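Model the structure of this input:
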Amino acid sequence: MNDDTPTVAVFRPNDDRLDAAVDLLESLGAEPVADPMLAVEPTDATPRTDADYVVLTSKTGAGLVADAGWDPDDAIVCAIGPATADALRDVGYAVDLVPEEFTSSGLVAALRDEARIDGARVEVARSDHGSPVLLDGLADAGAYVHETVLYRLVRPEGSGESAELAADGALDAACFTSSLTVEHFLEAAAARGVRQDALAGLRDATVGAIGDPTRGTAESQGIGVDVVPEAATFEALARGTIDALRSADGSGR
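Sure, this is the predicted structure:
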């Protein structure tokens, strides 16, 4: 660890989420490396209006449907995770269901418990990189599923500062918040000609992944994961990663 202030890469989109992540890491005594790996390109699509259930999976989606004036009518509105639920409520939507497990499989399990899910129309409104687990799980439960892509997620131009730091051995930790942040990190590293060195640098760093799908993607690319928090929130990820980093440093890592 660099002196007493660890250098920690954070890959949140360049909006209030990145600002909040930087503030949190600073409050935990870390030096954040703000390296956004996701940029939003809206498609201008809106969810269908004839669904029994509508599933929103992100704060970004909540903002886009609100900006478009979408009306859920009598549909049961579902959110994956408290952050998405809070974002929907902040823009005036009632949220009827938030699963205990903030994942696609957790939502499938919660909806399967609904007596009417078999044969129900379920609209899933999200990014173009949503997990097939949600659609397949709902279909397996007997639902008629339709997906609306609200926005595309692309790698921002100029990303990759954290990859160069990792390649130089100057990155103490990284907090990956989705499979796509892992993929874009490696793309940015390759674009800068440091992919293999960045992978080597991550082996000497503490790596956090927000959930099992993100961990799976990282490990499939040769990135060892040290931390997966119980709660799939950035705060839990950041705190867990910093704690693991300091424990490893104290044990002579």
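
all contacts plus neighbour counts: C-alpha atoms, from now on.
OK.

just the strands in this protein please.
Applying DSSP state E to the chain gives strands spanning 7-10, 31-34, 39-42, 53-56, 76-79, 121-127, 144-154, 173-176, 206-209.

Present those as JSON lines; the columns should include mean neighbour count.
Shown next, in JSON lines, are the strands of the chain (neighbours: other C-alpha atoms under 10 Å):
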{"stretch": "strand 7-10", "mean neighbour count": "26"}
{"stretch": "strand 31-34", "mean neighbour count": "20"}
{"stretch": "strand 39-42", "mean neighbour count": "15"}
{"stretch": "strand 53-56", "mean neighbour count": "24"}
{"stretch": "strand 76-79", "mean neighbour count": "22"}
{"stretch": "strand 121-127", "mean neighbour count": "24"}
{"stretch": "strand 144-154", "mean neighbour count": "18"}
{"stretch": "strand 173-176", "mean neighbour count": "28"}
{"stretch": "strand 206-209", "mean neighbour count": "28"}
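
Another for comparison:
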Amino acid sequence: MTQQVRVAVFRPDDDRLASAVELLESLGATPVPDPMLAVEPTGNLPGGAAYVVLTSKTGAELLSTAGWSPGGTTLVCIGPATADAARAAGWSVDRVPDEYSSAGLVELLRDEVAGERVAVARSDHGSDVLLDGLREAGADVSETVLYRLTLPEGAGGSTVSAAGGELEGVCFTSSLTVENFLTAATERGIRDEAVVGLNDAVVGAIGEPTRATAESHGIDVDAVPDRATFEALACLVVERAAPTYHD
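Okay, here's the model as predicted:
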């Protein structure tokens, strides 16, 4: 009899969660969906700049809905999902870094933005790495908060599963998903038990910043994919968590 591989996923409750569940099922895992992020748009739009940097699919979609257009600016997207959303809006994407992270964006632009205005449009939980790195490269940087990320009401069922040893894997897709997971566990009075349960499972982090956040809270991270995409993360976690996996 094949052992069940239950994997918690924390993506926002929209098409991203649906596609994540579908992917995990296709990999033979049993998804445990528990959205840890809710999107609250601010209505803000980036002003004129030589470069506009988008760091999420959500940001691109919100700008498209608001009728914003990049015009003649150089449009930079953090990764393929963001770039696909931008192209779906009818925009031309000029640049995508090889590494889908704030550090990757800085590496991509550092040699060309001195003296240029760069507008970074993102959530209220963006990393300072991007702003500081671009400023150190000589850019005139502005930040536009397109949306706030909050903990959805009722989130945290997966913390109970973790505390009860009922998860074989988890997929953390940002530092905020780690923090919100722990907040939800704390609200239930089971934070320590949930962390113990995570450390008995295969914990996946989408990138090094997410790994660092998890480990700073005593969570052992077992899997970080080479490419910062959910597909790569899910495949790696399921591979490690499956009974047939051998280290």
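
what TM-score do we get after superposing?
Put the two chains on top of each other and the TM-score (TM-score structural alignment, normalised by the length of structure 2) is 0.97; 247 aligned residues with a C-alpha RMSD of 1.3 Å.

Output the strands of structure 1 in CSV; the columns should cover distance to residue 251 of structure 1.
Shown next, in CSV, are those (distance: least, C-alpha to C-alpha, whole Å):
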stretch, distance to residue 251 of structure 1
strand 7-10, 18
strand 31-34, 21
strand 39-42, 38
strand 53-56, 42
strand 76-79, 40
strand 121-127, 41
strand 144-154, 39
strand 173-176, 16
strand 206-209, 13
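
Residue 81 of structure 2 contacts residue 55, correct?
No - under the criterion of C-alpha atoms under 8 Å, residue 81 of structure 2 makes no contact with residue 55, lying 9.8 Å away.

got the contact list for residue 233 of structure 2?
Neighbouring residues of residue 233 of structure 2 by C-alpha atoms under 8 Å, 6 or more residues apart in numbering: 171, 204-206, 223-225.

More neighbours: residue 81 and residue 55 of structure 2, which one.
Using other C-alpha atoms under 10 Å as the criterion, residue 81 of structure 2 and residue 55 rank with residue 55 on top: 25 against 17.

got the contact list for the more buried one?
So residue 55 of structure 2 contacts 77-79, 82, 120-122 (C-alpha under 8 Å, 6+ apart).

of the residues you listed, closest to residue 137 of structure 2?
Among the contacts of residue 55 of structure 2, residue 120 lies closest to residue 137 of structure 2 (C-alpha to C-alpha), at 14.6 Å.

ok, now how distant is the counterpart of the closest one in structure 1 from residue 78 of structure 1?
If you follow residue 120 of structure 2 across to structure 1 using TM-score structural alignment, you land on residue 124. Per C-alpha to C-alpha, to the nearest Å, residue 124 of structure 1 is found 9 Å from residue 78 of structure 1.

quick revisit: select, out of the strands of structure 1, the one closest to residue 134 of structure 1.
strand 121-127 (8.6 Å).

I would like the residues contacting the closest one, please.
Contact partners of strand 121-127 of structure 1, identified using C-alpha under 8 Å, 6+ apart, comprise 46-48, 50-58, 61, 135, 138, 143-153.

any idea how far residue 177 of structure 1 lies from residue 194 of structure 1?
22 Å.

Report the aligned residue range of structure 2 for stretch 178-190 of structure 1.
Stretch 178-190 of structure 1 corresponds to residues 174-186 in structure 2, going by TM-score structural alignment.

How about stretch 220-239 of structure 1?
Residue span in structure 2 matched to stretch 220-239 of structure 1, by TM-score structural alignment: 216-235.

likewise stretch 56-72 of structure 1?
Alignment of stretch 56-72 of structure 1 against structure 2: residues 54-70, by TM-score structural alignment.
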